[in-house]
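Chemist: Give the three-dimensional model of this entry:
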Amino acid sequence: MENRRWHLIFGFTILFITYGIVLLNIQVLSSEYKTMSEANIVDRIVEYPLRGMIYDRNGKLLASNAAVFDVMVIPKYFKLAEEDSLELANMLDYTIEELRYNIKKARTFSWFKPSILKKQLNQEDYAKVQDKIIRFKGIEIQARTIRSYPHQSLANALGYVKEVSGSFLKKDTTSYYKSGDLIGITGVEKFYEKELRGQRGVSYVMKNVKGVVKGPYENGKLDTIPRVGTTLTSSIDIELQKYGEQLMVNKVGSIVALDPSTGEILAMISAPSYDPNELTGEGKRVSKNYSKLSRNKYTPLINRAMQSRYPPGSTFKTVMAMIGLQNGEVDTLSTYFACNKRLVGCHNHPTPLNVKGSIVNSCNPWYYQEIRRLLDDEGKRYETSDRLRETLNTWREEVKGYGFGVKLGVDMPYEKSGLVPSSKLYDRIYKGGGWKISTIHSISIGQGEVLAMPIQLANLGAIIANRGYYYPPHIIKDVGGEGPIEDFKEKHTVNVKPEYVDHIARAMADVPRIGTAQRAFSKDLVVCGKTGTAQNPHGEDHSIFMGFAPLHKPKIAIAVYVENAGFGGTWAAPIASLMMEKYVNGEVKRGYLEKYIYNGDLIAKEEARKERERKLKELREKNKARYKEIQARKAKQDSIKVTTSDSE
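Modeler: This next block holds a predicted model:
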């Protein structure tokens, strides 16, 4: 018995010591249980920062933030009488079934945490229900902000924001974004996302068992203040932008205007476009609008200024002329070529021509003969020479120096590089050989395999305006008071003598005066330009203009591209003329020309042409079928006659 007593005493002693150690760990040493207990009374509230504002070059607001209100429900405290269900559903613009589904969804998520019952009521809708909705227990309002675009303009360049998707969150290596966060998807909103998004803040509050807030946790020591997104100042002139958008109504194409002295983008029009506010706000509305825009056959979501690749047409002749002068293959005074239409088609004009005349009259055979000199073709008929491959690749590198076939580094995503063909490309097309000058000569006049974006043509205008250099085109001129990104301050010099560029600039000054665009321009402004007409196998030719103004101390360089519009002097040149007059002079005095452009519904014209082609094709098919039917009937009759004759 004595041994058993000591065994019991020893066992209970060990038990009490173990319990003591456990209690010491729980109450003193370990923070786990403290954290768990605090989790029941401490609520972590994320405070979302305001997204950075975007202004135009004159201080006009381009992108701001609008207040919206989420209706939240906490299922544990939500009590709803049957007779009140219809009233609440009507207030939230729900059916009874939709209301019940969302409440059930919230209960599945959590009985204690708030869930969204109705997303993003605007201020007007919230004002209608705010006095009534507070009487429903378990319902609370959470204020948020969404993006707002006051001018309903510049959609393709500004881009849009949307809530992050689940698939994005899985791939996000930064671990910054959470469900419900907004993120830039395209345009400036995407490129400058890190600057615009700011930094979210967090606050901790204490609640009692009923969920009532009792005050800040630990006097707010753990709270962080949200940091507002950085303010951006754009180089866009919103009034010039809106004017350009009006000129491009009922047309497909693009306008890009630059300040040649800085590379700042003054206007970037992609037509047709859309109201950027269509892609802000509540998810279902945005999805519906996005689906509608994405199905539009004219692709308004595409930024044609830097994503659509077009043949540059005759505007490319300025590049060819400068390369020829720099290489010594042509001379400003002594080089004359005849307009030999047996080489390539051309319109009627004086002949022979020097370099200046080739620009003013846009002579195609002149550039056929120049490229033969540049590429030093040996004239082999069936086999491509190594010499031709070498000279073509050298020519390609020289063209790239003018910003073609490369990305210019614009501060917007999804910029394309265009195309300048190499010998490898032609070897693939012609399966290893068999191409020569007569095969590829169209590249000398900006056709064939040469493709460029309107922003590259505008940059070409800036190069000529500056007499041989450019700054990378950019749309943001100031980031939070620190100026533009350093890359946009870097001067890019082209391998061409300034005097050669000046010769081309002066030739371009005669294009509006006595050349292919003389009807489109005002005598009050000295404009230097080059028209272009790009062949289009799918319809009417594309109308192109590239230039700058004025001749001395240029203020604007511009490129206009109008799809299916015909000659460059018919539509692109007048549009460019009005844009330059508006920016340089501050007003447009030629109302008759504005009226002509405004009334031009080229989309309807192109649709009518396609409809005529469709009907003509249909008629041809019917006639073809009718002809086959007649031939079959005739053959059958001839067969009957032969059979009858044989029987007789």
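
Chemist: use CA for all of it now, contacts and neighbours both
Modeler: OK.

Chemist: contacting residues around stretch 285-297?
Modeler: Identification of contacts with stretch 285-297 by C-alpha atoms under 8 Å, 6 or more residues apart in numbering yields 278-280, 299-301.

Chemist: Can you give me the buried ones in it?
Modeler: 286, 293 (16 or more other C-alpha atoms under 10 Å).

Chemist: ok now that stretch, how far from the chain's centre?
Modeler: Remark: stretch 285-297 is offset 16 Å from the chain centroid, using C-alpha atoms, centre = their mean, to the nearest Å.

Chemist: residues contacting the closest residue to His349 other than its chain neighbours?
Modeler: Sequence neighbours aside, Asn361 is the residue nearest to His349 in space, at 6.6 Å (criterion: C-alpha to C-alpha, 6 or more residues apart in numbering). Asn361 sits next to 349, 511, 515-516 when contact means C-alpha under 8 Å, 6+ apart.

Chemist: Next, the structure of the following sequence, for comparison with the previous one:
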Amino acid sequence: MNNFTNRKYIIGAIFISIGLIFLIRLINIQLINNKYKLDSDSNVLRVITQYPARGLVYDRKGVLLVYNEAAYDLMLIPRQLKEIDTNAFCKLFELTKEEFIEKLTKIKNYSTYKPSVFEKELSTEAYANIQDQLYKFPGFFIETRTLRSYPNKNAAHLLGYIGEVTPGIIEKDNYYKSGDYIGKSGIELAYEDLLRGKRGVKKVMVDVHNREKGRYLNGTEDTLSISGKTLHTGIDIDLQTYGELLMQNKIGSIVAIEPSSGEILCLVSSPSYNPNMLVGREVRKNYPILSKDSLNPLFNRATMAQYPPGSIFKTIQALIAMQEGVITENTGFSCLKNLVGCHNHPSATDVASSIKMSCNPYYFQVFKKIIQQNKAKSIYKDSEIGLAEWSKRVKKFGFGGTLQTDIPGVKNGLVPGVEFYNKWYGEGRWAFSTIFSLSIGQGELGVIPIQMANLAAIIANKGFYYSPHIIKRVDEKATIPDMFKQKNYVGVDAKYFEPIIDGMHRVTSEAGGTARRAKIEGIEVCGKTGTAQNPHGEDHSVFIAFAPKDNPKIAIAVYVENAGFGGTWAAPIASLMMEKYLTDSISNKIKEQRILEANLMNVTPKK
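Modeler: Take a look at the predicted model:
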């Protein structure tokens, strides 16, 4: 009896052990072993990427600049592809058989088990037409994503655009996969990490007829997408739109900055384009057209075009000279035209009048005092010492590549130094007489329009600037990178800016000033004209300014190519922009009409 009982327990234990083994094996297959799970996924699961809504972008007044619209991508997992009616498929998606084979081959070469984009950005109408027929084509499914839309149709160079990632980007950043979008320029590129958000995943069961049958494991393995951050910018879209209107039929740029913060109020590059031209399928059609346009509308002249600054640079020469003690605010020089050419005007008796009349011989002599300070017996060595110090001081104003900003692709410009001229002429083979054209902002000097606007902000602030930036805040948090909150001092005492500001005010307000056309009734405007020499045609028209004189709210630079003297075109454009920003109105309609009607695109080259 005992043996029988023992045998019964032993047999029971064996059955229990076998059951446990099967149970453990089942758990291993279902929950642990990735190989079986992967095979299962391939057969009954579909992993759908949940693309996040890209972050919205607003201007400084809360006007929406960039939002999202739904788009639909036709996806394919090649290993799930069954025999299908290719004729019906091609007819449904308006493809040729050759196009079908080409797309399929490319996707298979990339991966047979990963989802890939077969057809991008189906329209809402196309999506509606195919929804009920997609079950006929196993392996194909729809993923919803968003495309950008730009309601104001302006500020293309500021806002930028998004485009498909390249293989190189995928290799560098494992966040991206084939078919993803990424910011390509402007704000879209600068703040890609904030705007893109975070992808989610949805796992669904699919039957043999390619129909979704519900969430896998009741959605417990799904992850939600997280929308991108909302960006609030310092841009004034009304000012931006007005600037683009004024620059129609002109080549050049306008950059306006709030001196007290460094926020960019507008950044106009002309000619421009409607940013919606580079959205979705429109890119394929429009990008080649824009890129081949002889006027190069894709080129951001405000941040990438390098020009000689012309006479606006005299402000820096005077500031450096006063700081170094080689002149005072009361220093006068005769207008000796045998030194360098100049227009007819009385000799400048002090710094303020030299700025007002923009006297070239005055600044020839000022620059000579800066460069040749008798610190060495040799005039060549003395010039080297002087130029080295001058270059260092000029770069503190944000020229020559030292200006930081959140706009991608800003060029450095050129502040020539000792190494530059040694390479060009040979060491000990150049002196002041070789480089005197720098005194009036000509020669080898090259600056970028955003640097010019920053110079106006420096003078408005009497010696410092905040790095120019687009961002104002992220979401509702009033936080921006520390670099945009720091004052950058240029190494010139505030007292030396007083005669410069006085002279710039007289430029626009007094008889004999070079920019009377920049005068605004009821607002004290401080400005400086420039005429940058152009060996290929008419000279370029340059103007920097800020207003009002006390407690300035806007600093601006206008550069109009092939437009001649700075006071003729650049100055009135700047005055209209400042008045529009400060008063939201225009008092001088005749001035405005003259600018709007002007076509400076085909100026006759000078002979």
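
Chemist: right, and the pair among the contacts of Asn361 of the first structure with maximum separation?
Modeler: Comparing all pairs in the contacts of Asn361 of the first structure by C-alpha to C-alpha, the longest separation belongs to His349 and Val511, at 13.3 Å.

Chemist: Who has more neighbours out of the two?
Modeler: Regarding His349 of the first structure and Val511, a neighbour count based on other C-alpha atoms under 10 Å identifies Val511 as having more, with 24 against 14.

Chemist: Enumerate every residue touching that one.
Modeler: Val511 of the first structure sits in contact with 359-361, 517-518, 528-530, where contact means C-alpha under 8 Å, 6+ apart.

Chemist: Can you find the partner of it in the second structure?
Modeler: In the second structure, the residue paired with Val511 of the first structure is Val507, using TM-score structural alignment.

Chemist: I'd like to know how many residues surround the closest residue to its match other than its chain neighbours.
Modeler: Leaving aside its chain neighbours, Val507 of the second structure sits nearest to Gly513 (4.0 Å; criterion: C-alpha to C-alpha, 6+ apart). For Gly513 of the second structure, the neighbour count with other C-alpha under 10 Å is 23.

Chemist: ok, now which ones touch Gly513 of the second structure?
Modeler: Residues near Gly513 of the second structure by C-alpha under 8 Å, 6+ apart: 356-357, 506-507.

Chemist: Equivalent analysis for Val496 of the first structure, please.
Modeler: If you count contacts by C-alpha under 8 Å, 6+ apart, then Val496 of the first structure has 322-323, 326, 468 around it.

Chemist: Per the alignment, it pairs with which residue of the second structure?
Modeler: Alignment note (TM-score structural alignment): Val496 of the first structure maps to Val492 of the second structure.

Chemist: State which helix of the first structure is the longest.
Modeler: Looking across the first structure with DSSP state H, the single longest helix is helix 602-647.

Chemist: Just the ones of the contacts of Gly513 of the second structure in helices?
Modeler: Those of the contacts of Gly513 of the second structure mapping onto helices are 356-357, 506-507, per DSSP H.

Chemist: ok, which pair from those is furthest apart?
Modeler: Checked with C-alpha to C-alpha, these reach their widest spread between Met357 and Arg506, with 9.0 Å between them.

Chemist: Look at the counterpart of Ala559 of the first structure in the second structure and give its secondary structure.
Modeler: Aligning on TM-score structural alignment places Ala559 of the first structure opposite Ala557 in the second structure. Three-state call for Ala557 of the second structure (DSSP: H, G, I helix; E, B strand; the rest coil): strand.

Chemist: Pull the contacting residues for Ala557 of the second structure.
Modeler: So Ala557 of the second structure contacts 254-256, 449-450, 452-453, 456, 542-545, 574 (C-alpha under 8 Å, 6+ apart).

Chemist: do that again at 10 Å, thanks
Modeler: Each residue near Ala557 of the second structure by C-alpha atoms under 10 Å, 6 or more residues apart in numbering is listed here: 253-257, 267, 302, 449-457, 527-528, 542-546, 570-571, 573-574.

Chemist: Which of those residues fall in helices?
Modeler: Per DSSP H, these map to helices at 302, 449-457, 570-571, 573-574.

Chemist: Let me have those residues in JSON lines, extended by neighbour count.
Modeler: Listed next are these as JSON lines, based on neighbours: other C-alpha atoms under 10 Å:
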{"residue": "Ala302", "neighbour count": "28"}
{"residue": "Pro449", "neighbour count": "30"}
{"residue": "Ile450", "neighbour count": "30"}
{"residue": "Gln451", "neighbour count": "27"}
{"residue": "Met452", "neighbour count": "29"}
{"residue": "Ala453", "neighbour count": "28"}
{"residue": "Asn454", "neighbour count": "31"}
{"residue": "Leu455", "neighbour count": "27"}
{"residue": "Ala456", "neighbour count": "29"}
{"residue": "Ala457", "neighbour count": "32"}
{"residue": "Ala570", "neighbour count": "32"}
{"residue": "Ala571", "neighbour count": "32"}
{"residue": "Ile573", "neighbour count": "26"}
{"residue": "Ala574", "neighbour count": "30"}
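
Chemist: those strands in the stretch 51-200 of the first structure, which residues are they?
Modeler: With strands called from DSSP state E, counting those that start in this stretch, the stretch 51-200 of the first structure shows them at 54-55, 61-73, 115-121, 139-148, 161-163, 182-184.

Chemist: Can you spell out which helices and strands pack onto the third one?
Modeler: The one in question is strand 115-121 of the first structure. The contact analysis (3 or more C-alpha pairs under 10 Å, 6 or more residues apart in numbering; DSSP states H and E) places strand 115-121 of the first structure against strand 61-73, helix 96-109, helix 123-133, strand 139-148, helix 283-295.

Chemist: aligned partner of Gly446 of the first structure in the second structure?
Modeler: Match for Gly446 of the first structure (TM-score structural alignment): Gly441.
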